[in-house]
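*Asks:* Build me a structure from this.
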Amino acid sequence: SVHPTTPARTRFAPSPTGYLHLGSLRTALYNYLLAKNTGGQFILRLEDTDRTRLVPDAEQNIYDSLKWCNLTIDEGPNEGGPYGPYRQSERMEIYKKYAQILVDSGHAYRCVCSKDRLLHLRETATKLKPPTTVTYDRKCLHEQEGQLIDSNDYVIRFKSPDTYEPFKDLVHGNLNLQPQYNYSDRRYDDFVIVKSDGMPTYHFANVVDDHLMKITHVIRGEEWLPSTPKHIALYNAFGWTPPKFTHIPLLTSLEDKKLSKRSGDIGILSLKEKGILPEALVNFVALFGWSPVRDAPGVSANESMSLEEIEEKFSLDHLTRGNAKVNDSKLFFFNKHHLHKALRDPTKIDQYVKEIFPRLSQLSHGKYSEADVKKLIQNLGSSLTSINEIETDHAYLFQPNDYSTFQKIGDPSKAALIVQALLDEPAGSFKSNVDVILQKHPELAKKDIFQTVRLALSGGKPGLNVPTLIDTLGEDAYKERLNSFLVYINN
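*Replies:* From the prediction side, this is the model:
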């Protein structure tokens, strides 16, 4: 088993350069689940060192998205904690100190090569046969050994080992990832750890922070796999023990194309606006690369789970390797399941009423009270996939019908007869009125009456049974719509 038996300290370390999307939510969720399952801590750290790309409200969006999904943060910029600050931009002195340690121990050196020189090195590296995947020639390392470069405009490079140490990934097993060298024109993987403006690079800052914040497990997307040997080399240079690494599969569309923010990788809070429930979203995202254990051999695992159930079942032993396909129809399946479950809970119903009432009140020009909306949610409940469908699929409840858009009326004279007969009956039970009409008009079938009434009231839209539909509209609107429908047929 690769699942830890002691409390894990995990972190979610987004850059506030954009809004939280499905891919980053999945990373946050797996780190959160591992911490909760083992009784550990889940840390939020903001990697905000790339000042040029910061989006002003991205940090707030990250917080709002995690809060909406009920992922509680134990330590972070707003929560505080013993290993802060938790914003990288506030940790500059720390990085400076640790970069100097590497320079002093001979594991790093200053480099003053110009952009043009570095570009030339990159271009020549690709033309070598065999080509090399690393480009720097260590010019500044050799010059420095004789004298210290007197310049303020320099970067600090890590002096990489000749071969990287093989490592174990908890999903992919043992890996040995080496750069490709051309030994007749030797280049080195001496990556920059501090930029010329004094800002640390991602590789350097995340290693220093993970060590100082006592992170035990790093769960991240597999696009970081090629960088992991660099990170482990940094740990070794400091004499630190690296955390355990777990690289989770890419998210892809059903056509197996990588999800990007331009295609399919949706912002989390935009899903909230579409009526997706956080319980459904978390359930959906949890299965992008993890599958719960079956309760018994041969019994397929129940995939619909609450966050608490997922926390309890989550294990690194059941992570999968292949790309995770994102199937939106599955999200709607989970939404329906979690919505129906929620509608059995009176406090949840009240919460939905508060959410949707202002919009429905506007749609109905103030005709609907909160009590009406509550009754509506209870009546429609079992047919809904999302609470928003009340205003999209059942807009006929709030606005007069446009009969010209209705499906064709099969037999207008029969429809007119039914509507007139219903209008002639006194107000009262629809069911008893139907019985009376069937006695008076034996040529009619019960089905004809129900179909005609549904057409008159909702344009034939399913969702509510006819007596409930009449009850929802109220007696006045019911008669009003029958009259309008009759006028429409007779014209």
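*Asks:* When you work out contacts or count neighbours from here on, use the C-alpha atoms and nothing else.
*Replies:* OK.
*Asks:* What helix or strand is Phe485 located in?
*Replies:* Using DSSP states H and E, Phe485 sits within helix 475-490.
*Asks:* how distant is that helix from the center of its chain?
*Replies:* From the chain centre to the centre of helix 475-490 is a distance of 46 Å (Cα atoms, centre = their mean, to the nearest Å).
*Asks:* For the comparison step, fold the sequence that follows:
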Amino acid sequence: MILLKIPTRSYCSPSKITKGMGLSPLKKSLLSKKIKENIHPSLPVRTRFAPSPTGFLHLGSLRTALYNYLLARNTNGQFLLRLEDTDQKRLVDGAEENIYDILKWCNINYDETPVKQSERKLIYDKYVKILLSSGMAYRCFCSKERLNDLRRSAMELKPPSMASYDRCCAHLGEEEVNLKLAQGKPFTVRFKSPERYPIFTDLLHGEINIQPQVNFNDKRYDDLILVKSDKLPTYHLANVVDDHLMGITHVIRGEEWLPSTPKHIALYDAFGWVCPKFIHIPLLTTVGDKKLSKRKGDMSILDLKKQGVLPEALINFCALFGWSPPRDLASKKHECFSMEELENLFNLDGLTKGNAKVDDKKLWFFNKHFLQKRISNPSTLRKLVDEIMPALESRYNTSTISREKIAKILLNCGSCLPKINDFSGEFYYFFDKPKYDDNDAVAKFLSKNESPHIARLLKKFGQFQEGTNAQDVESMVETMYYEGGFPRKVTYQAIRFALAGCHPGAKIAAMIDILGIKESNKRLSEGLEFLQRKK
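*Replies:* From the prediction side, this is the model:
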């Protein structure tokens, strides 16, 4: 058993709980083995994603949704959506629609009509009455000022107490309560927390015992609020009631929710309900191991979509934040998975305990991979062309643009493209004259090779003949080497300078094929003229 006393409002990663606890290597090994055995369910599960529409979806939220979805699909179970929107003051316009849109875009499909907590007040009222009548809850009429004083004084104790309430209102008689109600005094409803919270088992981390830090010389209580003064339920009450009524069997959520878990289990016990199985997945951190937040590094999904990230790439990226594929695939360094493959492969036994480092370089690696798959498919290739057209038409002369040309560029040169949004900039030279002036790549090339030297090379190289292909270009470069003494590499660079302003990416033969012989020869001449002017 792992025993740790931590403040209820602070967070300690389970990976750190075992540190310094005096566990022998053998016990640690047995604990690890115990955790890893039979944690993946053999029967269909019911999972849920329960975001709060107080902001747009970020990377961490999407991973939570994905893991719950994959567990449901892998076990032939159900995946549900619930909007936890009882904190009306913090709701953000458009956030609810953003949740629906992002899940649909990512192909994370829920099985039943979404549940909105703001529409379930009467349900929560029913269960609050049950707790009040059983004495497991009570009305609290304390003012904000008094509660602030209690919190302040609790923190000044030595040691400080994170449980701050003194249960003043728990001792009010029925007559006194009714009088205050008749007077219209505002109140909250508090849960009468147990003396000690129950030990619980996390499927990933094993047995965990989290208790509030208390000062026994000045006893305070961790009586969480169930209903706010605006008569709406808090997250704690609504979460427990809804998970029970929706038949949720497994809850996958971030480690930051660990301190709330014993409180939720105490509520399940108060109602006499069986609680779901909990899996708290590791934090998302930067490469430097600092926790991601909406302000620091936790990327907005909508922003990523606008940047040109593909949903397939994003799903693949998120899946590997705390989950490893089967060993036979990992040993082959196979890490690119479609959603269908992830549904078949996902297993709780593959979850990892360490913090998941987010490196966006990996995201662009996946994006490039899935973009190539779209390019190679005629159906998705047409859709890519449709996406590209508007940006090109607003930027270049429409006479240089055609669907056939765009498709040809993608098929021949798209392998260097990390995202579709880069197309118009990456391949500008197919639609506009190459830039020789104010071009860093050209300046760098000419700093290593004097302009007169490259001018002589292009003049001797001459022009392309009709039907020139890759083999012909190679033959012409060889001739320049043996007859003119020009290095092969420099000759290729000189041609690229003339055709594309030294822009990398497309192969010379592909450029000639897409530009056409006439335009290619014209650019060779224009490149030569530019160099001759620089003498």
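*Asks:* Provide the TM-score value for the superposition.
*Replies:* After superposition, the two chains reach a TM-score (TM-score structural alignment, normalised by the length of the first structure) of 0.93; 482 aligned residues with a Cα RMSD of 2.1 Å.
*Asks:* coming back round to it: what packs against the helix holding Phe485 of the first structure?
*Replies:* helix 412-424, helix 446-458 (3 or more Cα pairs under 8 Å, 6 or more residues apart in numbering; DSSP states H and E).
*Asks:* now the angle from it to helix 446-458?
*Replies:* Angle of helix 475-490 of the first structure versus helix 446-458, following axes from the mean of the first three to the mean of the last three Cα atoms, to 10 degrees, is 100 degrees.
*Asks:* Buried by neighbour count: which residues of helix 475-490 of the first structure qualify?
*Replies:* Residues 477-479, 481-482, 484-486 are the ones in helix 475-490 of the first structure that count as buried (16 or more other Cα atoms under 10 Å).
*Asks:* Leaving out sequence neighbours, find the closest residue to the residue mapped onto Lys479 of the first structure from the second structure.
*Replies:* Under the alignment (TM-score structural alignment), Lys479 of the first structure pairs with Asn521 in the second structure. Using Cα to Cα, 6 or more residues apart in numbering and skipping the chain neighbours, the partner closest in space to Asn521 of the second structure is Gln463 (5.6 Å).
*Asks:* Then Ser300 of the second structure?
*Replies:* His58 (4.3 Å).
*Asks:* what residue of the first structure matches up with the one you found?
*Replies:* Alignment note: His58 of the second structure maps to His21 in the first structure; criterion TM-score structural alignment.
*Asks:* List the residues that contact that match.
*Replies:* 261, 265-268 (Cα atoms under 8 Å, 6 or more residues apart in numbering).
*Asks:* picking that back up, is it possible to get the buried residues of helix 475-490 of the first structure out as CSV so that each row also shows distance to Ala58 of the first structure?
*Replies:* Output for the buried residues of helix 475-490 of the first structure, formatted as CSV (distance: Cα to Cα, whole Å):
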residue, distance to Ala58 of the first structure
Ala477, 47
Tyr478, 49
Lys479, 52
Arg481, 49
Leu482, 52
Ser484, 51
Phe485, 52
Leu486, 55
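*Asks:* Need the max-distance pair from those.
*Replies:* For those, the maximum inter-member distance is 14.1 Å, found between Ala477 and Leu486 (Cα to Cα).
*Asks:* now do the same end-to-end measure for stretch 36-47 of the first structure.
*Replies:* Length of stretch 36-47 of the first structure, first residue to last, Cα to Cα, to the nearest Å: 23 Å.
*Asks:* make that stretch 393-404 of the first structure, sorry
*Replies:* With Cα to Cα as the measure, the ends of stretch 393-404 of the first structure fall 18 Å from one another.
*Asks:* before we move on, the earlier item: burial of the residue nearest to Asn521 of the second structure, as a residue count?
*Replies:* 16 (other Cα atoms under 10 Å).
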